[in-house]
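> With the input below, show me the fold.
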Amino acid sequence: MIERRDILIDGAWLPSAGDGMIEVENPVTEEIAATVPRGSAKDVERAATAAHAAFGSWSRSTLDERVQVLRSLADSIEKRADDISRTIVSELGEPLSIATAHQTLSTVNHLRSTAEELTKVDWDVRVGDTLVHRAPVGVVGAITPWNVPLLMIAMKVGAAIAAGCTVVLKGTEVAPMSSYYFAEATLDAGLPAGVFNLVSGDGPTIGEAIAAHPLVDMVSLTGSPRAGSRVMELASADVKRVALELGGKSPNLVLPDGDLERAVATGIADAFRNSGQVCGGLTRLLVPRSRLAETEELARAVAEKYVLGDPFDARTTLGPVINAAQRDRIRGLIRSGLEEGARLVTGGPEQPDGLERGYFVKPTVLTGSPRMRIAQEEIFGPVVTILPYETEDEAITIANDSKYGLAGAVWAASDERARDIALRLRTGRIRINGSPVNPRAPHGGFKLSGIGRENGRFGIEEFLEYQSIG
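Okay, here's the model as predicted:
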């Protein structure tokens, strides 16, 4: 078992001021894998003070200095990639063969990409006789989730320090070891003391203290709409900037002339990533009603190929969900779909055969209607809902019939046709005909999916303010 008792403040590992420890559970074995401090508001006070003191010098650092730090961060994480990946697997249960790329190497690539994109920001622009300058917003409070813990830290902290900001990070208490690995990497990379600070604890204590602290100028959070709303409420007292990524219920829209077989296979693979614990997963599959039976058979065949089990076994392709509460919630939503009249294509709410321990959920596909809970609520598990439609306009209406608007996909006979449809969707990131996600393009959503954008130069610009001089 891994035990951590310190937090990182002003470049030094110091004991937390909080009382007690948080136990981190392995979702496969249901045993305790690690413990971290249950911090207090005093920890946030120390971290925010250190970040505020460091801001003056770091905000005046050169772009070359920031580029070098980002590259050194990437190098440090890459050197420890195997250990980091295995630790994340123990916390999350994602199969090792997938987690190495999805969790760890993606972080390395993201930091290197951020270093490159930093040089593309227009820092100074002349507007007549006025100089328009981009200035760092200040001290950033970063609050990151458990589903992709290391990458989400890199997305927020990497962009913030690239912008010239200093950071107080609350890493997730559910899978906290990534935040410690990242903190160690900042020391290896030579980041000046106080530019990055790590506090440990739960959301109501640490997260709220960060959002409310007067020395924190901006809060960037990835989490639930409820958490985002609370951060906005607390930040409003000081009129802080906020950036929020809050989830999704993303449509995978297949037009009558689209490649149905590829759309189903690609969409289910996307929705089942990390056991379905991804904000942008394509969890609603919209297909012409005339092709519903064909879709169900294709979806059944794809879903039933997944192998559940030990994430360190190379044969495993789907791990557990994060904890008992999440498992029970997912199963409850599957049951609600059946009670509302959905048809079970495959899977279901029962414990998978041969797995007596671990928080596993059967890979599940249902056919339902747009107003069912399974078509409206973010399930955050390996569940896809097929939604048939009659006309193109009805398909677009169904796709937009969600309180979320994070991601989506469109399949059509031509990319031009797919783009025309994509422009009618109220969602932030839309893939067409199976195109890969561009990590340099902005990521973020509409409606309850949040405010602001991450990735590439757009993510860096999220942490900048405009100054007009002259």
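
> okay, CA-based contacts and neighbour counts for the rest of this
Fine.

> Give me the distance between the two termini of stretch 336-344.
The straight-line separation of the ends of stretch 336-344 (Cα to Cα, to the nearest Å) is 12 Å.

> quick one: it to chain centroid distance?
29 Å (Cα atoms, centre = their mean, to the nearest Å).

> what do you get for stretch 43-63?
Offset of stretch 43-63 from its chain centre (Cα atoms, centre = their mean): 25 Å.

> What residues of that stretch count as buried?
Using 16 or more other Cα atoms under 10 Å as the burial criterion, the residues of stretch 43-63 that qualify are 43-55, 58-59.

> what's the most distant pair in those residues?
Distance extremes for those: the farthest pair is Asp43 and Ser59 at 23.4 Å, using Cα to Cα.

> For Leu234, give me its contacts.
Contact partners of Leu234, counting by Cα atoms under 8 Å, 6 or more residues apart in numbering, are Glu208, Ala211, Ala212.

> hmm, back to that, specify which member of the buried residues of stretch 43-63 is nearest to Glu3.
Nearest to Glu3 among those, with distances taken as Cα to Cα, is Asp43, at 18.5 Å.

> Could you measure from that closest one over to Met152?
Remark: distance between Asp43 and Met152 (Cα to Cα) = 22 Å.

> Likewise for Ala293?
Applying Cα to Cα, the value for Ala293 to Met152 is 39 Å.

> On the three-state scheme, Asn252 is what?
Following DSSP: H, G, I helix; E, B strand; the rest coil, the label given to Asn252 is strand.

> for comparison, sequence B:
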Amino acid sequence: MTDVLRLYIDGAWTEPVEGRTADIVNPATGETTGQLALGNEADVDRAVEAAKRAFVSYSQLSVAERVELLEAIAAEYERRLDDMAAAVTADVGTPLFLARLSAEAAAGSVRELAEILGKYPFEERRGDYTVRKEPIGVCGLIPPWNYPALQMTEKVVPALAAGCTTVLKPAEIAPYSAQVFAEILHAAGVPQGAFNMVVGKGSVAGSALTKHPDVDMISFTGSTAVGIQVQKDAADTVKRVTQELGGKSAHIILPDADIETAVSMAVQGVISNSGQTCTAPTRTLIPSSRKDELVGAIAAAVQAVVVGDPLTQVFMGPVASERQWHTVQRYIQAGIDEGATLVAGGPGQPEGVKSGWFARPTVFADVTNDMTIAREEIFGPVMSLITYDTVDEAVDIANDSPYGLTAYVTGSDPEQVRDVAARVRAGQVLLNRVQPDLTAPFGGYKQSGNGRIWGVAGLEENLEVKAVVG
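Model (predicted):
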């Protein structure tokens, strides 16, 4: 890996207006691997101008032409899977096997969207009027860093599918992934100006994008605190804002759950990607009648997790940055200070690790739902085990959160599993599984955001509704 010093504007690689840069740091080693260009407000102006100009012609492409474009993007994505996986691992320390899986999922989602697009009814006659679905315009897209390949794809490609033009402000700590992504779209033949990319800081380039009067929609994924500011910045120009924000997802293990399934879901869901997953089921709700059995099994499984160099055969790599490592450490200490029982992991780095931002996979038992580690999103490999006496109590605990992104239910009785799923206030509920379906609508209740991504719902977020009467 090397420097990322150019922006992608109006179909070409271009130098930023200013020459300011920041270090690119490998989280597995702590070493600087290159320099990142920091785009500013003037660069955002250039990108938005190109997108606005391109919208006039790009929005008039036929559905068949857009389907063909998506298929070309998917084909190029598939050709660059190894490059994208390597970039993700270098950026944020995701183990290479998981980085590859996320890149494959991203490419697959493009093919699935091409199929959806080809069948979507953009015009429908209803009595004396016609309902048309038309592209909203210029979309400002701000994804997070934790699954960069998938999250850039889930924002940019549905907007292009809808006939919109785009300006992407990728996460500044995932620049190599952004570089590969832009190369994929360029090689696939995305028309000039339909896709633009300005790398840089969220507080500068991201803020300029959310405030820009010629941006018709902002799609943001990140923390709730930043999402609130994005909403405020966008309000002056009354642009549409869709957001996927924080989560503190509950995993309800029902009394009849198979222990192997329950433990596998709990550990995979929380520890995968070093816990840096907005949907991670970090509040694991266990029946008091099976407390000893489940605490012991989960603790043993977490203690067996192999942590190390993400380029080797490990399950967990580092967290993405020094800042994130210190955040995780503060939360682990808060759990200890507030009286939770540490049953696996703890503060500091794993044994034998001398460099890089590696945290210890950690499990707390005897957690109550008012503790800091149960209320706030940690974004690290920290699991809170909370006991309940009745299923009704479990549902109440699950819903007692400012967040409502995802929930998980594990149990052997299909009717009870579905009943609990219906009562949990979350945008998506996964039953006896941790892997989502990338065609199902995804988004949050409450402070976990608004709007939906993936599948038909993700396409429709980029469309305006027009009624033609008579």
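
> hang on, the earlier thing: among the buried residues of stretch 43-63 of the first structure, which lie within strands?
Within the buried residues of stretch 43-63 of the first structure, no residue falls in strands by DSSP state E.

> what do we get in the first structure for Ala334 of the second structure?
Alignment note: Ala334 of the second structure maps to Ser336 in the first structure; criterion TM-score structural alignment.

> Can you tell me the element its match falls in?
According to DSSP states H and E, Ser336 of the first structure maps onto helix 324-339.

> can you check Ser402 of the first structure too?
Following DSSP H and E, there is no helix or strand that holds Ser402 of the first structure.

> Confirm for me that it is in contact with Gln376.
Yes - using Cα atoms under 8 Å, Ser402 of the first structure is in contact with Gln376, at 6.1 Å.

> list residues touching both of those two?
Residues touching both Ser402 of the first structure and Gln376 (Cα under 8 Å, 6+ apart): Lys249.

> what sits against Lys446 of the second structure?
Lys446 of the second structure touches Pro402, Tyr403, Gly404, counting by Cα under 8 Å, 6+ apart.

> Could you check how many residues crowd around the last one?
Using other Cα atoms under 10 Å, Gly404 of the second structure has 28 neighbouring residues.

> what separates it from Asp419 of the second structure, distance-wise?
From Gly404 of the second structure across to Asp419 of the second structure, the span is 17 Å (Cα to Cα).

> In TSV: the contacts of Lys446 of the second structure, plus distance to Val230 of the second structure.
Below are these laid out as TSV (distance: Cα to Cα, whole Å):
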residue	distance to Val230 of the second structure
Pro402	19
Tyr403	18
Gly404	19
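
> out of Ala293 and Met152 of the first structure, which sits in the busier spot?
Ranked by neighbour count (other Cα under 10 Å), Ala293 of the first structure and Met152 place Met152 first, with 25 against 10.

> so what's that one closest to, chain neighbours aside?
Nearest residue to Met152 of the first structure, sequence neighbours excluded (Cα to Cα, 6 or more residues apart in numbering): Thr144, at 6.1 Å.

> correct me, but that neighbour touches Val168?
No - using Cα under 8 Å, Thr144 of the first structure is not in contact with Val168; the gap is 11.2 Å.

> and Ile396 of the first structure, what does it touch?
Ile396 of the first structure makes contacts with Ile421, Arg424, Leu425, as judged by Cα under 8 Å, 6+ apart.

> Then Gly189 of the second structure?
By Cα under 8 Å, 6+ apart, the residues touching Gly189 of the second structure are Leu69, Ala72.

> Map it onto the first structure.
In the first structure, Gly189 of the second structure lines up with Gly190, judged by TM-score structural alignment.
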